[in-house]
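A.B. asks: fold the following for me, if possible:
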Amino acid sequence: MNAVPWLSALWLIPTLGAIGVALLPGGRGARIPQIIGMAVALIVLGWSIAIAVEYEASGNTRFELTESHRWIPAIGARYELGLDGIGLVLVLLTTALVPLLMVAGWRRAADLPDGPDGEHGADPRIYVALTLAVQAMVLLSFVATDILLFYLVFEAMLIPMYFLIGGWGRLEKSLRARAALKFLLYNLFGGLVMLAGVIGLFVLTSRAKLGDDGRGAFGLHELTTAIADGRLDVGGGAGKAICGAFLFAFAVKAPVWPVHAWLPDSAVAGTPSTGVLMMAVMDKVGTFAMLRFVVELFGDTAKSFAPWMTLLAVISIVYGLVLAIAQTDIMRLIAYTSISHFGFIVLGVFALSPQSQAGATLYMLNHGISTAALFLVAGFLVRKRGSSAIADFGGVQKVAPVLAGVFLLSGLATLSLPGLAPFVSEFLVMIGSFTRYPVAAVVATVALVGSAVYILWTYQRMMGGPAPAAVEDVTDLDGRERLVLFPLVAALIILGFWPRPALDVITPSVNQTLASVSVAHTHPVNVPQGGVR
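C.D. replies: Coordinates of the predicted model:
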């Protein structure tokens, strides 16, 4: 326990900020809500940096900065928070991206459309408030160590994201509403399946007389301790059913083929900032939970699911690649690349080796940065041109060379070019996976060649060649857009050559995760931490 409630404040600050912005008097235009929203986002970023300074990646304790309070005694649920290295890098990713997304969506009051069908909607207060609400819930999910608490926020974050997708975007209102409903139905169904697993877990723990009063328990530490000393058995049919329910819900959130269909429509329906908030931040909750609440909790039961999850991961990699190549809309193309990238992350998680899981965690961070850069620069270009059809472009590098350069570098990052951040994480996933699933690793490696096709071919069609008359009016990145994109580009380069700070934080937590459930035949190791040399 800590005198300072570091982790509670982490999610309460954006929550209170969201409430405050939503309660602002109407009719004041966009500037006041945006200024307050930006101030709150920067405060949260500063708080997360203070948490990172306070955090000790020693490996001596499973979680740092822990908080624990009685919450629902009748069922053994507690308000329990804790932070490990895996959660820390995702917390920093979330808190760093949200201020950039605020700037990306920055508009003067005079620029806002009058009707509800405009790109940023009629009421900027609600847009800013919903963005902060999503941030708060995602942050709480990364630090919650009570499974019931995690489940509640896992489901609650769907509501503000639903309204963000349906309320603001460049598509017609009916199309946005359809995409938002599809997003909600898929994820609610996954959540209902997880709820069945949570109830089943409560039944098992209550029969085992776990918890303060023997009424059951949901705390990760208590559950893993009970499993280790034999008081709780999750290896039978009931344990497999619960593990499968959790896996299904997390696969929907990630998303993984074949429960991925909601992502492309949802990503392109909302604003580019909403798409990044969903793909780069919220979807990481699914893959994070696979590590936290499947691998660590269920041990050998999770190991029995590993071959099937590996198969789905490889299918996701190839499927996302093929569908990306076939797209004629640049925003949908980027959305399908994310499905392929999440396949690599899931492959790393279920290869169950220290290298692959460290690579998967680093991949979550790097994917968030590269996808944010690519999706935002594409969004800026689409807004300037007034179309997202790839065929409507050409010669952009002649009229907007800086924009074209950022697009190319971000695209090269998504195909894991050496020297850029995703290369290190993908390399770790590949070498960690090859020892257990060599065929899957080979297929995934070959798929990387295909990723060069959709990135370079798309760049050639959009940025090269002669510029049509409509493209000649496209302007280069302005100061606001450069302020958003240049930090992301810098992060891709720095983490590409110097991933050690991130890996120093991640590796002890990965080793503890694998050691605590004894699913890895390999001993804990120090993951290679050098950059590209």
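
A.B. asks: going forward, measure contacts and count neighbours with C-alpha atoms only.
C.D. replies: Fine.

A.B. asks: could you pull out the strands for the protein?
C.D. replies: Ranges of strands in the chain, per DSSP state E, are 64-72, 77-83.

A.B. asks: give me the number of residues near the closest residue to Met364 other than its chain neighbours?
C.D. replies: In this structure, Met364 finds its nearest non-sequential neighbour in Lys284, 6.6 Å apart by Cα to Cα, 6 or more residues apart in numbering. Using other Cα atoms under 10 Å, Lys284 has 27 other residues around it.

A.B. asks: residue contacts, Lys284?
C.D. replies: 90, 254, 364 (Cα atoms under 8 Å, 6 or more residues apart in numbering).

A.B. asks: looking at those, which are in helices?
C.D. replies: Secondary structure from DSSP state H places 90, 364 of the contacts of Lys284 in helices.

A.B. asks: what's the closest of the contacts of Lys284 to Ala136?
C.D. replies: Nearest to Ala136 among those, counting by Cα to Cα, is Leu90 at 12.9 Å.

A.B. asks: Gln34 contacts Leu101, correct?
C.D. replies: No. Gln34 lies out of contact with Leu101 (Cα atoms under 8 Å); the separation is 11.1 Å.

A.B. asks: nearest residue to the middle of the chain?
C.D. replies: Closest to where the C-alpha atoms of the chain average out (Cα atoms, centre = their mean) is Lys284, at 2.6 Å.

A.B. asks: give me the angle between the longest helix anywhere in the chain and strand 77-83.
C.D. replies: Scanning the chain for the helix with the most residues, using DSSP H, yields helix 173-207. On the basis of axes from the mean of the first three to the mean of the last three Cα atoms, to 10 degrees, helix 173-207 is oriented at 110 degrees to strand 77-83.

A.B. asks: and helix 173-207, how far from the chain's centre?
C.D. replies: Centre-to-centre, helix 173-207 and its host chain are 18 Å apart (Cα atoms, centre = their mean, to the nearest Å).

A.B. asks: neighbours of the closest residue to Leu428 other than its chain neighbours, how many?
C.D. replies: Nearest non-adjacent residue to Leu428, counting by Cα to Cα, 6+ apart: Gly359, 4.7 Å away. Residues lying near Gly359 (other Cα under 10 Å) number 33.

A.B. asks: I'd assumed Phe423 was in contact with Gly359.
C.D. replies: No. Contact criterion Cα under 8 Å: Gly359 and Phe423 do not qualify, at 9.8 Å.

A.B. asks: so which bits of stretch 443-450 are buried?
C.D. replies: Judged by neighbour count using 16 or more other Cα atoms under 10 Å, the buried positions of stretch 443-450 are 444-445, 447-448, 450.

A.B. asks: what is the nearest of these to Ala196?
C.D. replies: Ala444 (33.5 Å).

A.B. asks: next, count neighbours for Ala238.
C.D. replies: 16.

A.B. asks: grab the nearest non-local neighbour of it.
C.D. replies: Gly200 (7.5 Å).

A.B. asks: likewise Leu181?
C.D. replies: Nearest to Leu181 is Tyr162, by Cα to Cα, 6+ apart, at 7.3 Å.

A.B. asks: and this one, please, so the two structures can be compared:
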Amino acid sequence: MIDLPWLTTLVVVPFVGALVVWGLGATRARTRVRGVALAFSLVEVVVLVAAITQFDTSRAQEFQLAETASWIPSIGASWALGVDGVSLLLVALAVGLVPLVIGAAWKENLTPDGGLGRTGTYLVLVLLLEAFMVTVFAARDVFLFYVVFEAMLIPVYFMIGGFGQGARRRYAAVKFLMFSLAGGLVMLAAVIALYLQGPGGDQGFLTDNLTGLALDETTGRLLFCGFFLAFAIKAPLFPVHSWLPDAAQSAPAGTSALLVGVLDKVGTFGMLTLCLPLFPEASRWAAPVVLVLAVVSILYGAIMAIGQSDIMRLVAFTSVSHFGFIVLGIFAFTSLSVTGSSLYMLNHGISTGALFLLAGFLVARHPRRSQRIADYGGMQKVAPVLAGTFLVAGLSALSLPGLSTFVSEIMVFLGTFARHEPLALVATLGVVLAALYVLLTYQKVFTGAVPEGLETLPDLGHRERWVVAPLVAGLLVLGLYPAPALDVLRDPAQQTLTAVGVEDVAVDLPAAGPDETTSDDTTATHDGSDQ
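C.D. replies: The predicted structure is shown next:
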């Protein structure tokens, strides 16, 4: 094993890239910022691949590539990074999407003045956001996690308000900021209170030192609610979701791809890796309410998606529905459902990233850059490659067998059904509704007569095809051969159940061998007395 600070390097590379791109604004080389930004994002991919080779998949439930250094010892904060199987895949998702977003924004025009230009400023924000995303998924210090959790708001705010479109972009940016800050302030109070319950010292915020505390029932439940509210807003989960459709409608397509595809996973990631192990009794106590909210999110998001006239808002509402599936699997408390939810986070990022980028390519071709679904029609005759790739991405949103989202969604359903049969049955309505919002949208946009003035729109160019190809490949490869991803997610899921204090429920799959048995009568939860 090569002894290098791999995770810190993954944080530093995009940060340095942002500084270099910013510095080019003062030189005549400002027109090269796109190439420089892309180069740094590709170097980041190379570093990630090297780091993955150092990760032992047989110990995926353990935090590896770990680094711990003193940061602010006077308050107990440390620069502590480490990844298990779940966080490694989410770091990979973030690192993989950034060069695609940069490629998608390649044709943005630079301003003619002597400054950095709009494209350069946007790319600085993208690279800065990448550094924050890697840090938040790898953070193993609660204070560090909180600081980066809040710091991510800054680049996203400017990416929406400064580079979005429409008269409501500033409103959408402020709404996103206010929702996120409100949740973050509640979380800050919970972080401080949790620290006071812990051992203190110069490493008092390390998650290892805050896990397994003997919290009294009321304190544990209040702290859980503080963390959960912030994560529910970030996810987002009904009823604190309303900022997302506005943000997606106004933001550039690449921003929405990162926001919904990666950043919002911080919410479900936090539920899985902080709420459950830090507050096991409170997690079991809150599970019934959270499960109901998850099912409501599934149905509400899908119904709202069907009624949308704006294609970006439609994709945003589909994500509200999909996040409901992820939360459902997490709080169903079976190893199959938790593994499925962990995989769902990765698959949803790929699927939604593809949908937003393809929708952005479509909108960029319209003479008025219209996002209204009714302004399109017959696009498969004009741009068949765009139509075909959009169809694949759309079918992944409805979890068609053979695509990656099907694997994760069926795991969530089977795992949830084993413990909460009525909720799983109601949640299946979301699959039917998904078929409606995907197929109806495809029919309106890509079939029928071509509206006047759109007959000569160009199909996807070489650059755009290179942007979309990795995402489509990811949907197919993980749909046909998900084993490598599942291998690093199973053990963390089992460890999560152990930390929460629940027994697993075995699921008798159709392909099970004759010696495998079901245990539907397995005890669902302990009383917590053995904690």
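
A.B. asks: quick revisit: structure 2: which residue goes with the residue nearest to Leu181 of structure 1?
C.D. replies: Tyr162 of structure 1 maps onto Tyr157 in structure 2, with residues paired by TM-score structural alignment.

A.B. asks: now do Ala358 of structure 1
C.D. replies: Checking TM-score structural alignment: Ala358 of structure 1 goes with Thr339.

A.B. asks: contacts only, for its match.
C.D. replies: Taking Cα under 8 Å, 6+ apart as the test, what Thr339 of structure 2 contacts is 408, 411-412, 486, 489-490, 493.

A.B. asks: quick one on the thing from earlier: what's the spacing between the match of Tyr162 of structure 1 and Val266 of structure 2?
C.D. replies: 17 Å (Cα to Cα, to the nearest Å).

A.B. asks: residues in contact with the aligned residue in structure 2 for Trp257 of structure 1?
C.D. replies: By TM-score structural alignment, Trp257 of structure 1 lines up with Phe238 in structure 2. Residues near Phe238 of structure 2 by Cα under 8 Å, 6+ apart: 232, 293-294, 296-297, 320.

A.B. asks: cutoff 6 Å now
C.D. replies: Residues counted as contacts of Phe238 of structure 2 (Cα atoms under 6 Å, 6 or more residues apart in numbering) are Ser297.

A.B. asks: same thing with Ala413 of structure 1?
C.D. replies: Leu420.

A.B. asks: repeat that with 8 Å
C.D. replies: Contacts here follow Cα under 8 Å, 6+ apart; on that basis Ala413 of structure 1 touches 370, 420-423, 492.

A.B. asks: take the residues you listed and write them to TSV, including neighbour count and distance to Trp308 of structure 1.
C.D. replies: TSV is the format used below for the contacts of Ala413 of structure 1 (neighbours: other Cα atoms under 10 Å; distance: Cα to Cα, whole Å):
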residue	neighbour count	distance to Trp308 of structure 1
Ser370	27	28
Leu420	28	31
Ala421	31	29
Pro422	30	25
Phe423	26	26
Leu492	24	32
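
A.B. asks: what is the burial count for Tyr151 of structure 1?
C.D. replies: Look at Tyr151 of structure 1: counted by other Cα under 10 Å, it has 17 neighbours.

A.B. asks: tell me the counterpart of Gly353 of structure 2 in structure 1.
C.D. replies: By TM-score structural alignment, Gly353 of structure 2 lines up with Ala372.

A.B. asks: ok, now Ala485 of structure 2?
C.D. replies: Mapped onto structure 1 by TM-score structural alignment, Ala485 of structure 2 lines up with Ala502.

A.B. asks: how near is that match to His523 of structure 1?
C.D. replies: On the measure of Cα to Cα, Ala502 of structure 1 and His523 of structure 1 end up 21 Å apart.

A.B. asks: the more surrounded of the two?
C.D. replies: More neighbours surround Ala502 than the other of Ala502 of structure 1 and His523, with 19 against 12 (other Cα under 10 Å).

A.B. asks: surely that one meets Val89?
C.D. replies: Yes. Here Ala502 of structure 1 reaches Val89: they are 7.1 Å apart, a contact under Cα under 8 Å.

A.B. asks: now do stretch 24-34 of structure 2: everything it contacts.
C.D. replies: 21, 102, 106, 110, 114-117, 119-120, 123.

A.B. asks: can you turn the buried part of these into a ChimeraX selection?
C.D. replies: In ChimeraX, this line selects whichever of the contacts of stretch 24-34 of structure 2 come out buried by 16+ other Cα under 10 Å:
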select :21,102,106,110,115,116,117,119,120,123
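
A.B. asks: just the ones of the contacts of stretch 24-34 of structure 2 in helices?
C.D. replies: Per DSSP H, the contacts of stretch 24-34 of structure 2 map to helices at 21, 102, 119-120, 123.

A.B. asks: next, give me the two most distant ones among these.
C.D. replies: Farthest-apart pair in these is Val21 and Ile102; separation 12.8 Å (Cα to Cα).

A.B. asks: got any residues that touch both of the two?
C.D. replies: 37, 123.

A.B. asks: to Met137 of structure 1, which of the strands of structure 1 lies closest?
C.D. replies: So among those, strand 77-83 is nearest, using Cα to Cα, at 13.2 Å.

A.B. asks: Ala18 of structure 2: what's it in contact with?
C.D. replies: Contact partners of Ala18 of structure 2, counting by Cα under 8 Å, 6+ apart, are 37, 123-125, 127-128.

A.B. asks: now the helices for the stretch 151-300 of structure 2?
C.D. replies: Assigned by DSSP state H, counting those that start in this stretch, the stretch 151-300 of structure 2 shows helices spanning 153-161, 169-197, 207-210, 217-234, 243-250, 253-258, 265-270, 276-278, 280-306.

A.B. asks: now the shortest one on structure 1. Mean distance?
C.D. replies: Spelled out, it's helix 276-278 of structure 2. With mean Cα distance after the TM-score superposition for structure 1, helix 276-278 of structure 2 departs from structure 1 by a mean of 1.4 Å once superposed.

A.B. asks: the third one too?
C.D. replies: In the superposition against structure 1, helix 207-210 of structure 2 averages 1.8 Å from its aligned positions (mean Cα distance after the TM-score superposition for structure 1).

A.B. asks: where does that helix end up in structure 1?
C.D. replies: Using TM-score structural alignment, helix 207-210 of structure 2 pairs with 220-223 in structure 1.

A.B. asks: could you list the buried residues of that stretch?
C.D. replies: 220-221, 223.

A.B. asks: got the helices of the stretch 151-300 of structure 2 as CSV, with distance to Ile373 of structure 2 columns?
C.D. replies: Converted to CSV, the helices of the stretch 151-300 of structure 2 look like this (distance: least, Cα to Cα, whole Å):
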stretch, distance to Ile373 of structure 2
helix 153-161, 22
helix 169-197, 19
helix 207-210, 47
helix 217-234, 27
helix 243-250, 13
helix 253-258, 16
helix 265-270, 27
helix 276-278, 41
helix 280-306, 12
